[in-house]
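K.L.:
Whatever this is, show me its structure:
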Amino acid sequence: MSATYGLMFLGAWSVQRSERHFLFWAASLLVNAICVAGFAYAPRAYPGIVSLLILGVVVAIQCLWMGMRSFDGRRPFKPPLLWLPLMSFPAHLLVIETLPANLAAAFGFLALTLMAGGASLYTLRRGEDRRSLPRRTCGLALFAYVPVYAISAIDSVAGRFDNATFLLLSDQVICSILVVSLFSVTLKRSRRALEAQALQDGLTGALNRTGLEYQLARGGRLAGRTVLAVDLDHFKLINDRFGHAAGDEVLQRFAALARRQLGPGDLLARTGGEEFVLVLAGERGGRSPDQRAEDLRRLFAETPTPWRGGLIPATVSIGLADVSPGTSFCDSMEAADRALYRVKQAGRNRVMSAHAISFPVSA
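P.N.:
A predicted model of the protein is given here:
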């Protein structure tokens, strides 16, 4: 069964070569299948065979561990992870020559216990999705190998070597749970990536209209928030003078600067070509929403966009409106848009509330 699962992961990797964790998991399951069969059928008269099988299972667990690291975007190979595989084979051969067979077997199972415990702890404690049910299931499945190997070590110390059936059945049950959880982990991440693509603007990384509506629906109460309607001034002239690639760079620059001003509960969305919407949850750093809007306007005006050895100056106009109790977000958005329209009539590059100019352009 482990071999079948390994071939499934190998097939998944052949379709998505960039997903290297599939290759590590395939290698882990295929090596484990060979070793489990070896424990069940290989002759025990040759100590070197047992040592090789112990090393194989250690390598299988390490491959699974490295696959999890690769899945998390980490470097798969980490020098501290190599010492146990490198030392297990010669150490086990040495133990076989110096200790009775039962203690030598117990030593091997102890090495497996340590490796399985380390892989389990990493899976449960690291990774952005470590709190998800599939990830926890995966970590607990790995941890289930710990008592299996510990029991095998105890049986070896007691001189009971007829535990091949126990090892085989335990491995098949745990392996099935582990593989299902691994596939669930990858499917969950793929679903999150698709959701992010559906809810985010591909150029700036800000939310799109659908994403903004989704986040507002999740956010609950809107009263007390402030809506900012933002428009980059004379953006068509930037495209005409420097090219659309330069215009994209200016958009990305503004989104990056705006994102730096966000606090907990704040939202940033790109709702049109050069149009953005910010939803501010309240004060941040002692600055009110209208002061924060002015800070953003001033920061963008004072931070030209680098482009091909030069700088592209740009400014923004901002209209803002508070979401008062009993007022819908759409009504507040319309009020902010009307304020933005008045800003453009007044000469752009300033902030205006829905009722009056909050901050004129700095002299």
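
K.L.:
C-alpha only now, for contacts and for neighbours.
P.N.:
Fine.

K.L.:
I'd like to know which elements the helix or strand harbouring Leu110 is packed against.
P.N.:
Remark: Leu110 resides in helix 101-125, with elements defined by DSSP states H and E. Under the contact criterion of 3 or more C-alpha pairs under 8 Å, 6 or more residues apart in numbering; DSSP states H and E, helix 101-125 touches helix 47-71, helix 83-98, helix 133-157.

K.L.:
Flag every buried residue along the first one.
P.N.:
Going back to what we said before, that points to helix 47-71. Buried residues in helix 47-71, defined by neighbour count with 16 or more other C-alpha atoms under 10 Å: 47, 49-71.

K.L.:
now stretch 33-40
P.N.:
Under the neighbour-count criterion of 16+ other C-alpha under 10 Å, stretch 33-40 has 33, 35-36, 38-39 buried.

K.L.:
In CSV, list those residues along with distance to His92.
P.N.:
Shown next, in CSV, are the buried residues of stretch 33-40 (distance: C-alpha to C-alpha, whole Å):
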residue, distance to His92
Ala33, 21
Cys35, 16
Val36, 18
Gly38, 17
Phe39, 15
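
K.L.:
So which of these belong to helices?
P.N.:
33, 35-36, 38-39 (DSSP state H).

K.L.:
ok so, going back, between the buried residues of stretch 33-40, which is closest to Arg225?
P.N.:
Ala33 (58.1 Å; C-alpha to C-alpha).

K.L.:
just checking, the closest one touches Ser2?
P.N.:
Yes. Counting by C-alpha atoms under 8 Å, Ala33 touches Ser2, with 5.2 Å between them.

K.L.:
dump the residue contacts of Leu114.
P.N.:
Val146 (C-alpha atoms under 8 Å, 6 or more residues apart in numbering).

K.L.:
could you measure it against Asp155, distance?
P.N.:
The spacing between Leu114 and Asp155, counted by C-alpha to C-alpha, to the nearest Å, is 17 Å.

K.L.:
and what of Glu249?
P.N.:
66 Å.

K.L.:
Would you mark the buried spots in the helix ranked longest in the chain?
P.N.:
The longest helix of the chain (DSSP H) is helix 164-199. Using 16+ other C-alpha under 10 Å as the test for burial, helix 164-199 gives 164, 167, 171, 174-175, 177-179, 181-182, 184-186, 188, 199.

K.L.:
Those residues: which two are farthest apart?
P.N.:
Distance extremes for the buried residues of helix 164-199: the farthest pair is Ala164 and Leu199 at 51.9 Å, using C-alpha to C-alpha.

K.L.:
Go ahead and confirm Ser353 touches Tyr341.
P.N.:
No. Counting by C-alpha under 8 Å, Tyr341 is not a contact partner of Ser353; they are 11.0 Å apart.

K.L.:
Have a look at these two and say which one is more surrounded.
P.N.:
Shown here are Ser353 and Tyr341; by other C-alpha atoms under 10 Å, Ser353 has more neighbours (24 against 18).

K.L.:
Identify the nearest residue to the more buried one in space, disregarding sequence-adjacent positions?
P.N.:
Leu320 (4.7 Å; C-alpha to C-alpha, 6 or more residues apart in numbering).

K.L.:
here's the other one to compare against:
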Amino acid sequence: MELDVKTLLTINLAVVCLSSVTACYFWNQYRDNVWLLCWTVATAICGVALLLIRVFGAVPPLAIGPPIVLMLFSSYLLIWESMRLFNGRRLQPLRLGAIVLVFVAVLAVVVWATTGVNQRANFLSASLAILSSLSAYEVLRKDNEEFLRTRLAMAALFGAMAIVLALRAILGWLEPATATIDAYYDPLGGFSSLVNSIAIIGLSIALMMMANERTSGRHRRLALTDELTGLPNRRYFLTQAEQLLRRGGKDAPACILMMDLDHFSKVNERFGHTGGDEALISFAALLRQQLRSGDLVARYGGEEFCVLLIGPDRTQGLQLAEAIRSALAAKPVTIRGRLHPLTVSIGLAPLRGGDIDAALQLADKALYRAKGAGRNRVATWDGDPRSNLDLAAG
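P.N.:
Sure thing, here's the model as predicted:
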């Protein structure tokens, strides 16, 4: 059954315009999402091209045909670029310009070497199939660690468009070259336009869902992450610590490190709060270097940091704490472009029976003991005031 091309073209035009307006609205709300602007421009260009086809027909004058082909190609190219931008890649105008120039050069050869409109339509379909495939690939790139469930739907829609466009091009090339510039032949009988309409509707919906999913995920991460250092915050630490302890078993050796930067108020007085922020960021980076991948670290509040060590006993935990203390004391940090010595006091407490709250209280007591003994020290506290307590100092 051959579908009415004009009706499908009108539907395509309406869908593309709606997609452009919707993307523009959301971009106006979230100006930092450049990919939405790119999608807006892409669908707007596609809408202009479809409008010209609707006005001049499937076989437009020679002066109008190539610009329409170029606009359709550019719109799909920008759609691919919008997916790249969504994945955090930088906009590369020179690369886009080079791709367009290559396409124009090949299009000029096709226009010069052929007289039938179908050969140009086949070339365009093949080009758009390649760009749709690249968009699907970009959505599912393996180097993208961000998990979004709607990515699969986006990739499937781009893939469907690529398959239909490629099939249209192949069937068009296999047909006898009987068509002239006055006759347009669609080997799929308008089916490609129907699939394109459905795909654009689906892509527009999936696009907004994917953007909303990313925003919701970022809000959840921000609620559990310290914005300054990028470390987990206190809320995440307490929740995750309970899960790790349940997974490892209550009898597994574990200990808590409570750390506090020494004389941090003086850093703020000398360098301002910006300098204090730089000191916190530097110490957070040092913790990432010194700790193991399975250790749970968090900015507990202010200049205070906390670490859960699962596996090391009291002696091993003391060695790791001393490694952190000595590493910070040995190398001044850069604050406001100047080197400044920074030290940390650390309190350690063993974790028994999976009681994280009790261990935190003991580690806090050990921390105050280290502070009271002169700072730049590691102190331990096991809950028994009569026991001999280790105290390591630089």
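
K.L.:
Ile238 of structure 1 and Leu311 of structure 1, how far apart?
P.N.:
12 Å.

K.L.:
I meant to write Cys35 of structure 1 there.
P.N.:
63 Å.

K.L.:
overlap in contacts of Ser353 and Tyr341 of structure 1?
P.N.:
Residues within reach of Ser353 of structure 1 and of Tyr341 at once, by C-alpha under 8 Å, 6+ apart, are Gly319.

K.L.:
Touching stretch 230-246 of structure 2 from outside, list them.
P.N.:
With C-alpha under 8 Å, 6+ apart as the criterion, stretch 230-246 of structure 2 contacts 224-226, 284, 296-301, 308, 310, 354, 356.

K.L.:
Report the buried residues of it.
P.N.:
Of the residues in stretch 230-246 of structure 2, 231-234, 236-238, 241, 244-245 count as buried by neighbour count, 16+ other C-alpha under 10 Å.

K.L.:
mind listing which of these are in helices?
P.N.:
Counting by DSSP H, the buried residues of stretch 230-246 of structure 2 place 234, 236-238, 241, 244-245 in helices.

K.L.:
if I look at the spatially most central residue of structure 1, how far off is Lys188 of structure 1?
P.N.:
Centroid-nearest residue in structure 1: Glu128, 4.9 Å away (criterion: C-alpha atoms, centre = their mean). Per C-alpha to C-alpha, Glu128 of structure 1 is found 12 Å from Lys188 of structure 1.

K.L.:
ok, now Ala153 of structure 1?
P.N.:
Distance of Ala153 of structure 1 to Lys188 of structure 1, computed by C-alpha to C-alpha: 37 Å.

K.L.:
ok, back up a step: aligned counterpart of the residue nearest to Ser353 of structure 1 in structure 2, please.
P.N.:
The alignment partner of Leu320 of structure 1 in structure 2, by TM-score structural alignment, is Leu348.

K.L.:
Average separation of whichever strand or helix holds its match from the aligned part of structure 1, please.
P.N.:
Assessed by DSSP H and E, Leu348 of structure 2 sits inside strand 344-350. On superposition with structure 1, the average gap between strand 344-350 of structure 2 and its aligned counterparts reaches 1.7 Å (mean C-alpha distance after the TM-score superposition for structure 1).

K.L.:
which other helices and strands contact the following helix or strand past that strand?
P.N.:
Using DSSP H and E, the helix or strand that follows strand 344-350 of structure 2 in sequence is helix 356-372. Packing contacts for helix 356-372 of structure 2, counted by 3+ C-alpha pairs under 8 Å, 6+ apart, involve strand 254-261, strand 344-350, strand 377-380.

K.L.:
mind checking which of those is nearest Arg90 of structure 2?
P.N.:
Between Arg90 of structure 2 and these, the tightest spacing by C-alpha to C-alpha is seen for strand 254-261, at 37.8 Å.

K.L.:
Which part of structure 1 matches the closest one?
P.N.:
Under TM-score structural alignment, strand 254-261 of structure 2 corresponds to residues 225-232 of structure 1.

K.L.:
got the contact list for the counterpart of Tyr122 of structure 1 in structure 2?
P.N.:
Under the alignment (TM-score structural alignment), Tyr122 of structure 1 pairs with Glu138 in structure 2. Taking C-alpha under 8 Å, 6+ apart, we find Glu138 of structure 2 in contact with 80, 83-84, 87.

K.L.:
Tell me how far Leu121 of structure 1 lies from Arg189 of structure 1.
P.N.:
For Leu121 of structure 1, the distance to Arg189 of structure 1 equals 20 Å [C-alpha to C-alpha].

K.L.:
and Leu309 of structure 2, which of the three is it?
P.N.:
Secondary structure for Leu309 of structure 2, judged by DSSP: H, G, I helix; E, B strand; the rest coil, is strand.

K.L.:
What's the match for it in structure 1?
P.N.:
Aligning on TM-score structural alignment places Leu309 of structure 2 opposite Leu280 in structure 1.

K.L.:
Over to Gln319 of structure 2?
P.N.:
With TM-score structural alignment as the criterion, Gln319 of structure 2 matches Gln291.

K.L.:
neighbouring contacts of the strand or helix carrying that match?
P.N.:
For Gln291 of structure 1, the host element (DSSP H and E) is helix 289-301. With contacts defined as C-alpha under 8 Å, 6+ apart, helix 289-301 of structure 1 is touched by 226, 228, 254, 257-258, 261, 280, 282-284, 313-318, 320, 349-351, 353, 358-359.

K.L.:
Could you identify the buried members of the residues you listed?
P.N.:
Buried among the contacts of helix 289-301 of structure 1 (16+ other C-alpha under 10 Å): 226, 228, 254, 258, 261, 280, 282, 314-318, 320, 349-351, 353, 358.

K.L.:
Contact partners for the equivalent of Leu199 of structure 1 over in structure 2?
P.N.:
Alignment note (TM-score structural alignment): Leu199 of structure 1 maps to Leu224 of structure 2. Leu224 of structure 2 makes contacts with 232-236, as judged by C-alpha under 8 Å, 6+ apart.

K.L.:
Rebuild those as a markdown table, extending it with distance to Trp35 of structure 2.
P.N.:
Converted to a markdown table, these look like this (distance: C-alpha to C-alpha, whole Å):
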| residue | distance to Trp35 of structure 2 |
| --- | --- |
| Pro232 | 29 |
| Asn233 | 30 |
| Arg234 | 34 |
| Arg235 | 33 |
| Tyr236 | 31 |
